[in-house]
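Undergrad: below are the sequence and a predicted model; questions follow.
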Amino acid sequence: MMKRIGGSPEKALNNDFKLDTNALLQQAWNLTKSTILPLLGALLLIWAISQAGGYLLQSFFDFQMPETPEEFESMVLPTGFVLSMLVLYFFLLLPMQAAMYKMGIRNAAAVEAEYPETYKNKPLMVFNYLSNPFRYGGVELLRGIIPVVALVIGIMIHPFVGFALAGFVAISLQLSTPLVVQDGLNPFKAIGVSFRVIAKNFVPFLVITFVMIVLVFLSALLLFIPLLWFVPMYYNLIGLVYKDVFGIEVEISDQADINTVV
């Protein structure tokens, strides 16, 4: 039998939830201690495929990346190279990135699941969504494009307005991909639901985003090595947030369900 733990879609849409940012960050940190290896393995696969794909396309189109500012200014990208990179990005890398959110949600579910071993991740799960790139890559693409559109519109008013609006929109769309991979919403509906829910309760999401940005900047002081921890932690954090906001269905035994009712 299935039981929804954490929040629920109804409560989320009615703004009937509270997020304890300190507790969520602490939970994400602790959860990462036991789940980091599969996440790192999946991230390594994404990195390796992106590097290999870029190298092969550069070789095929006989294109060399510029090494000096002068070469960069005079750089002309071959049309075929650009189109091929876009295909690689949309049909391969974006669905793989969407799968990372699903892995974070599975880790969050395992915390309260009766059978946590069934939610263990494997690095190869990063390939789970390649069969439907228009759904899983599409939502990731929309998440990237919409804040840029907001930036352009806002800058027409004032640069500060542009960056503030883009930041607000980007944060408000944070749960759109999890809504697609976990609850099966189509990309456009997921975008709308995520924006509606987060915009009404924006401050906790702003705090979480700010903390993660600070951690990235601090990582720069150590050659970005701490990102090997913070990036997996980010996906676990989003999974925990999703659980508290929308809830996650987990499998329970019939006996456990009877005991709950009694």
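TA: Structure received.
Undergrad: can we go C-alpha only for contacts and neighbour counts from here?
TA: Noted.
Undergrad: just how off-centre is the longest helix that the chain contains within its chain?
TA: Identified as the longest helix of the chain according to DSSP state H is helix 21-60. A distance of 11 Å separates the centroid of the chain from that of helix 21-60, by C-alpha atoms, centre = their mean, to the nearest Å.
Undergrad: from the contact counts, what lies against that helix?
TA: Helix 21-60 sits against helix 79-88, helix 94-112, helix 202-220, helix 227-245, with contacts defined as 3 or more C-alpha pairs under 8 Å, 6 or more residues apart in numbering; DSSP states H and E.
Undergrad: tell me the buried residues in the first one?
TA: Within helix 79-88, the residues that qualify as buried by neighbour count (16 or more other C-alpha atoms under 10 Å) are 81, 84-85, 88.
Undergrad: over to stretch 42-62?
TA: Quick answer for stretch 42-62 (16+ other C-alpha under 10 Å): 42-43, 45-46, 50, 53-54, 57-58.
Undergrad: for comparison:
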Amino acid sequence: MQANNENQETVVIGGNLNDAVNGQYTLSLSDAFKQTFELTKKHWVPIFLGFLAFMGILIIVSFITVSFLPEAWLEEFSTPDKPLSKQALLALSLFGAAVGAPFWGGLLLMGIRHSVDIPTKAADIFNGFSKAGPLILTLVITSLITQSSIMLLTELHWATGILAQVYLTTVFAFSLPLVVERGITPLNAIFYSVRIINYKLPAFVTLMLIVTGLIILSLLMFGIPLIYIVPLIFNLVGVVYKEVVGVTVNLDQEQPKDDNKPWTA
């Protein structure tokens, strides 16, 4: 977020990026969840409505896209007992990443703003389009690395493929937030995310597994809990991001600023 006029001062609330990339931060999962539950009580409606809008747009885009797919792929889709080829799966994954990246950025930015108790509205899911190019590039790169690694390692053993998915999904978690909130370039954002999260990898993996468990549990209950779980997840990402990296906000009067200029890879 940039200052709107000369009288505004940008400050950072929470962690410090310089400290984070050097592993000098603490992360309490219990405190993070406590903050998240309190914030979600106040800010769950905008994220949920925004997420519904995103899903609706994604469905429409998917229907339009199907009409342009190669006939060979369409035949694969129409044959339930025949798995999709690796090339088709990878292409669909990258396409989904490119289409969804600006919306994911908007949703993540909403959660980040909620972490410092700044209200949002459902239309804020479109705020990610101001950084659409970097967000798309970031998500395409991380998706390409993740999917390629899973495919290769699954050839060795199914367990190594799962471990690769868990690890890469976890270490890339801060990539999009760093792009959309700090305006960091895609490659640096990916580098920072991997470096930061590796310092406290067990805690972040635990966090990711808890989130995955909540989603699976919600689906087993016909998806009804997702009304609350979806906003909670985005707010949780915002809270953890705030505690580790810090969130930039604008004040109307001068205040001391943290030295949060990131170093480059």
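TA: Looks like it came in fine. Note that the structure is predicted; figures quoted are calculated from it, not measured.
Undergrad: so what number do they get for TM-score?
TA: With the length set by TM-score structural alignment, normalised by the length of the first structure, the two chains reach a TM-score of 0.80; 241 aligned residues with a C-alpha RMSD of 3.1 Å.
Undergrad: in JSON lines: the buried residues of stretch 42-62 of the first structure, plus distance to residue 131 of the first structure.
TA: Below are the buried residues of stretch 42-62 of the first structure laid out as JSON lines (distance: C-alpha to C-alpha, whole Å):
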{"residue": "42", "distance to residue 131 of the first structure": "17"}
{"residue": "43", "distance to residue 131 of the first structure": "19"}
{"residue": "45", "distance to residue 131 of the first structure": "17"}
{"residue": "46", "distance to residue 131 of the first structure": "16"}
{"residue": "50", "distance to residue 131 of the first structure": "18"}
{"residue": "53", "distance to residue 131 of the first structure": "19"}
{"residue": "54", "distance to residue 131 of the first structure": "22"}
{"residue": "57", "distance to residue 131 of the first structure": "22"}
{"residue": "58", "distance to residue 131 of the first structure": "26"}
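Undergrad: wait, isn't residue 2 of the first structure in contact with residue 252?
TA: Yes. Counting by C-alpha atoms under 8 Å, residue 2 of the first structure touches residue 252, with 5.9 Å between them.
Undergrad: quick revisit: could the helices and strands packed on helix 21-60 of the first structure be laid out in JSON lines, adding distance to residue 144 of the first structure?
TA: Shown next, in JSON lines, are those (distance: least, C-alpha to C-alpha, whole Å):
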{"stretch": "helix 79-88", "distance to residue 144 of the first structure": "14"}
{"stretch": "helix 94-112", "distance to residue 144 of the first structure": "11"}
{"stretch": "helix 202-220", "distance to residue 144 of the first structure": "16"}
{"stretch": "helix 227-245", "distance to residue 144 of the first structure": "17"}
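Undergrad: which stretch among those comes nearest residue 259 of the first structure?
TA: helix 94-112 (16.2 Å; C-alpha to C-alpha).
Undergrad: what's near enough to touch residue 174 of the second structure?
TA: Applying C-alpha atoms under 8 Å, 6 or more residues apart in numbering to residue 174 of the second structure gives the contacts 189-190, 192-193, 241.
Undergrad: please apply the same query to residue 38 of the first structure.
TA: 121-123.
Undergrad: quick one: map it onto the second structure.
TA: Applying TM-score structural alignment, one finds that residue 38 of the first structure aligns to residue 46 in the second structure.
Undergrad: wait, doesn't residue 12 of the first structure sit right on residue 246?
TA: Yes. Using C-alpha under 8 Å, residue 12 of the first structure makes contact with residue 246 at a distance of 5.9 Å.
Undergrad: report the contact partners of residue 185 of the first structure.
TA: residue 179.
Undergrad: determine the set of other helices and strands touching whichever strand or helix holds residue 149 of the second structure.
TA: Using DSSP states H and E, residue 149 of the second structure sits in helix 132-156. On a contact count with 3+ C-alpha pairs under 8 Å, 6+ apart, helix 132-156 of the second structure meets helix 86-115, helix 158-171, helix 175-182, helix 186-199.
Undergrad: centre of the chain to that helix, how far?
TA: With C-alpha atoms, centre = their mean, you get 14 Å for helix 132-156 of the second structure.
Undergrad: do the same with stretch 197-215 of the first structure
TA: 14 Å.
Undergrad: ditto for stretch 241-257 of the first structure
TA: The answer for stretch 241-257 of the first structure is 21 Å, by C-alpha atoms, centre = their mean.
Undergrad: tell me who's in contact with the aligned residue in the first structure for residue 125 of the second structure.
TA: Using TM-score structural alignment, the equivalent of residue 125 of the second structure in the first structure is residue 126. For residue 126 of the first structure, the contact set (C-alpha under 8 Å, 6+ apart) comprises 42, 96-97, 99-100.
Undergrad: which of these map to contacts in the second structure?
TA: On the basis of both residues aligned by TM-score structural alignment, their matches' C-alpha atoms under 8 Å, what survives of the contacts of residue 126 of the first structure in the second structure is 42, 96-97, 99-100.
Undergrad: in contact with the residue minimising distance to the centre of the first structure, which residues?
TA: By C-alpha atoms, centre = their mean, the first structure has its centre lying nearest to residue 101, at 4.9 Å. Contact analysis of residue 101 of the first structure by C-alpha under 8 Å, 6+ apart lists 177-178, 181, 235-236, 238-239.
Undergrad: now do 6 Å
TA: residue 235 (C-alpha atoms under 6 Å, 6 or more residues apart in numbering).
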